[in-house]
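**Q** using only what follows, build the 3D model:
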Amino acid sequence: MTTALTLALAMALDAMAGEPKWLWSRLPHPAVLMGRAVSALDTRLNTAPATRAKGVAAITVLVVAAGVTGLALAQLGWLVEVIGAAILLAHRSLVDHVAAVAHGLRQSTGEGRRAVAMIVGRDVSTATPDQVARAGIESLSENFSDGVIAPAFWFLIGGLPGILIYKVVNTADSMIGYLTPRHAEFGWAAARLDDLLNWVPARLTGGLIALAGEATAHWAAIRADAALHRSPNAGWPEAAMARALNIALAGPRSYHGRMEDLAWVNPDGRRTLGPADIDAAVRIVWKSWGLALAAIIFVGVLIWIF
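**A** Down below sits the predicted model:
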């Protein structure tokens, strides 16, 4: 079976099953194991002197371990590859969590805050309904890139080793890739490698969202808006979603009790948001996922035939 068709089966399995609680309540999820490995290296190696060099060594160890693990698992056959890739994709889990934000907002602002706090790192304890909805849509857009399209892309490129390497780098970036006094040097390599691995997938995600949301006519504006984002990659799916829904995203928000004056993405877009906007964003992401799946199946069948 071709890598593309294996990936198509994995995407379908993830969309149907998501993250089964009965399984992950009994076994540690691979992402949890990756997090433990990152934490252990952070504890042991994140010391002066040569902190940046030690961070490079840490991410090298993680990448090699992930690649070797992927190669070993791939020897067990296509079914293991399908299940392994499905576990490392996060589409169903993502859309379910974001849909829960819309459901919570329909009950009360407090319920919306509680739901969105599960998927974002910013302070939402005093967020307005507009801010809750905006946070949910931003999280959906960005995580569709690094939780679905990027892992799928790297599986296509490198099979199980490729997707495992991507996931461990992305996990490391989420834990140590911050410009804090503790991690500015040690997490430098993880952050830069994550930026590199997400460069193509982020732009592919922006294109998929623009197609699904009928916003391709605004591509020049999407590209300009993406450049306003503090991340070299996250701005692409966010800018595409903003144009697809004609809403303003990003803007000022609080992190760790400190307000950050971030630029607006699509600043002329509508800023009054609610549960219906979250629902619309979820529909666009499902359509984007369907477009990606169709393209992967098409490529897989062509390779299989020829």
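
**Q** CA only for contacts and neighbour counts going forward, please
**A** Fine.

**Q** list the buried residues for the strand or helix carrying residue 288?
**A** Assigned by DSSP states H and E, residue 288 falls within helix 275-305. Judged by neighbour count (16 or more other CA atoms under 10 Å), helix 275-305 contains these buried residues: 275, 277-282, 284-293, 296-297, 300.

**Q** please provide the structure for the following sequence as well, for comparison with the first:
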Amino acid sequence: MSHAAILFLAMLLDAIFGEPRALWNRVPHPAVLIGRAIGEAEKRFNSGDNRFAKGFTLTIALVLGGWIVGEFIGLFGWLPELLLAAILLAQKSLVQHVQAVGDALRISVGDGKRAVAMIVSRDTAAMDQSAVARSAIESAAENLSDGVIAPAFWFLIAGLPGLLVYKAVNTADSMIGYRNDRYEQFGKAAAKLDDALNWIPARLTAALIGVTHRVMGDWSAISDDAKLHRSPNAGWPESAMARALGIALSGPRAYDGEMRDFPFVNQHGRRALTPDDIDLTCAALWRAWGLTLASVLVLALI
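**A** Okay, here's the model as predicted:
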């Protein structure tokens, strides 16, 4: 069975079943296992001299390990590949987490802040309703790229080995790819490789949002705003989502008690946001997913 055919079925399985809590309460999720391995390596090797070399070696080990595991599982046929691909896609769980913020925000701003704190790393204590909604929408756009489109892209390109390599590197970036004293050197290789692996998927995600919301005419502005983001990739889906909804995203926010004056994306867009904007975001996630599924089906039939 072709990569496209397997991916088509995997996307459907993920959309139907998502992350079955009963299963993952009993056995560790594959992404959790990857995270544990990275965490142990970080504790063991991220000290002393040559931390960049140690982190580089860890990144190479993750790439080789992901590829070897993927090839090994592939020896057992397409069904294990299908099941693992469905597990490592995150469309339904992404929508559920984002929608949970909107539902909580309808109860109170405090409930919304507690819900959004589950999916973002910025400070939430001083957030108002608009800041909560904005944070959830930004997370939705970025994770559509990281958690859905990029894994699907790399599965299409290189099958299960490609998907596992991507997930291992992306997990490493989320754990050690920070620019601070502890991780600057050790996590640099993982962060740079993650940037490279997400270069095409991030722009593809922006195009999917743009096509499904008829804002491709604003592509030049989307491109310009994407360059304002501190990440070379995350700004693309965020900028496309901002124009799809007619809102301003990004802007000032606090990390670790320090306010950072980031520029707004789509600065002339509406800044007063509500739970209804989160609902529209969840619908946008499904529309982009639907176009992706249709495209994968065409590739499978070809």
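
**Q** where do the strands sit along structure 1?
**A** Under the criterion DSSP state E, structure 1 contains strands at 249-250, 253-255, 258-260, 264-265.

**Q** name the surrounding residues that touch stretch 204-211 of structure 2.
**A** Outside stretch 204-211 of structure 2, the residues that touch it by CA atoms under 8 Å, 6 or more residues apart in numbering are 144-145, 149, 216, 219, 236-241, 244, 284, 287-288, 291-292.

**Q** comparing it with structure 1, how large is the average distance?
**A** Comparing stretch 204-211 of structure 2 with its match in structure 1 after superposition yields a mean distance of 0.4 Å (mean CA distance after the TM-score superposition for structure 1).

**Q** coming back round to it: which elements pack onto the helix holding residue 288 of structure 1?
**A** When contacts are defined as 3 or more CA pairs under 8 Å, 6 or more residues apart in numbering; DSSP states H and E, helix 275-305 of structure 1 sits against helix 3-17, helix 91-107, helix 129-144, helix 188-212, helix 235-245.

**Q** identify whichever of those helices lies nearest to residue 80 of structure 1.
**A** Of all these, it is helix 3-17 that lies closest to residue 80 of structure 1, at 10.0 Å by CA to CA.

**Q** packing partners for the closest one?
**A** Under the contact definition 3+ CA pairs under 8 Å, 6+ apart, helix 3-17 of structure 1 sits against helix 78-88, helix 91-107, helix 150-176, helix 275-305.

**Q** chain center to it: distance?
**A** 17 Å (CA atoms, centre = their mean, to the nearest Å).

**Q** next one: stretch 271-281 of structure 2
**A** 20 Å.

**Q** what lies in contact with that stretch?
**A** Contacts for stretch 271-281 of structure 2 (CA under 8 Å, 6+ apart): 98-99, 101-103, 105-106, 129-131, 133-134, 136-137, 140, 241, 245, 247-249.

**Q** just stretch 135-150 of structure 2 next, same as before
**A** Residues outside stretch 135-150 of structure 2 that contact it (CA under 8 Å, 6+ apart): 89-91, 94-95, 98, 101, 116, 119-120, 166, 170, 197-198, 201-202, 204-205, 234-235, 237-238, 241, 249-250, 278, 281-282, 285, 292.

**Q** run a quick neighbour tally on residue 196 of structure 2.
**A** Residues within reach of residue 196 of structure 2, counting by other CA atoms under 10 Å, total 13.

**Q** contact partners for it?
**A** For residue 196 of structure 2, no contacting residues are found, by CA under 8 Å, 6+ apart.

**Q** and for residue 52 of structure 1?
**A** Going by CA under 8 Å, 6+ apart, the list of residues near residue 52 of structure 1 reads 185-189.

**Q** any chance of the residues you listed in CSV, with neighbour count and distance to residue 228 of structure 1 too?
**A** Listed next are the contacts of residue 52 of structure 1 as CSV, based on neighbours: other CA atoms under 10 Å; distance: CA to CA, whole Å:
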residue, neighbour count, distance to residue 228 of structure 1
185, 22, 25
186, 30, 27
187, 28, 24
188, 22, 22
189, 25, 23
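
**Q** thinking again about what came up before, which one of the helices and strands packed on helix 275-305 of structure 1 lies nearest to residue 35 of structure 1?
**A** Smallest distance to residue 35 of structure 1 across these (CA to CA): 13.1 Å, for helix 188-212.

**Q** mind listing what's buried along the closest one?
**A** Of the residues in helix 188-212 of structure 1, those buried (16+ other CA under 10 Å) are 188-191, 193-195, 197-199, 201-212.

**Q** roughly how far out does it sit from the chain middle?
**A** 9 Å.

**Q** quick one: the residues in structure 2 that it pairs up with.
**A** Aligned by TM-score structural alignment, helix 188-212 of structure 1 falls on residues 188-212 of structure 2.

**Q** for the residue lying closest to residue 59 of structure 2 once chain neighbours are set aside, give its distance to residue 19 of structure 2.
**A** Nearest residue to residue 59 of structure 2 in three dimensions, chain neighbours excluded: residue 190, at 5.6 Å (CA to CA, 6 or more residues apart in numbering). For residue 190 of structure 2, the distance to residue 19 of structure 2 (CA to CA, to the nearest Å) stands at 26 Å.

**Q** same deal with residue 189 of structure 2?
**A** According to CA to CA, residue 189 of structure 2 stands 30 Å off from residue 19 of structure 2.

**Q** cool, residue 290 of structure 2 as well?
**A** 19 Å.

**Q** try residue 259 of structure 2
**A** The gap separating residue 259 of structure 2 from residue 19 of structure 2 is 35 Å, by CA to CA.

**Q** and these two? which has more neighbours close in?
**A** It is residue 19, of residue 259 of structure 2 and residue 19, that has more neighbours when counted by other CA under 10 Å, with 20 against 12.

**Q** burial of the closest residue to that one other than its chain neighbours, as a residue count?
**A** Spatial nearest neighbour of residue 19 of structure 2, chain neighbours left out: residue 93 (6.2 Å); criterion: CA to CA, 6+ apart. Neighbour count of residue 93 of structure 2, defined by other CA under 10 Å: 17.
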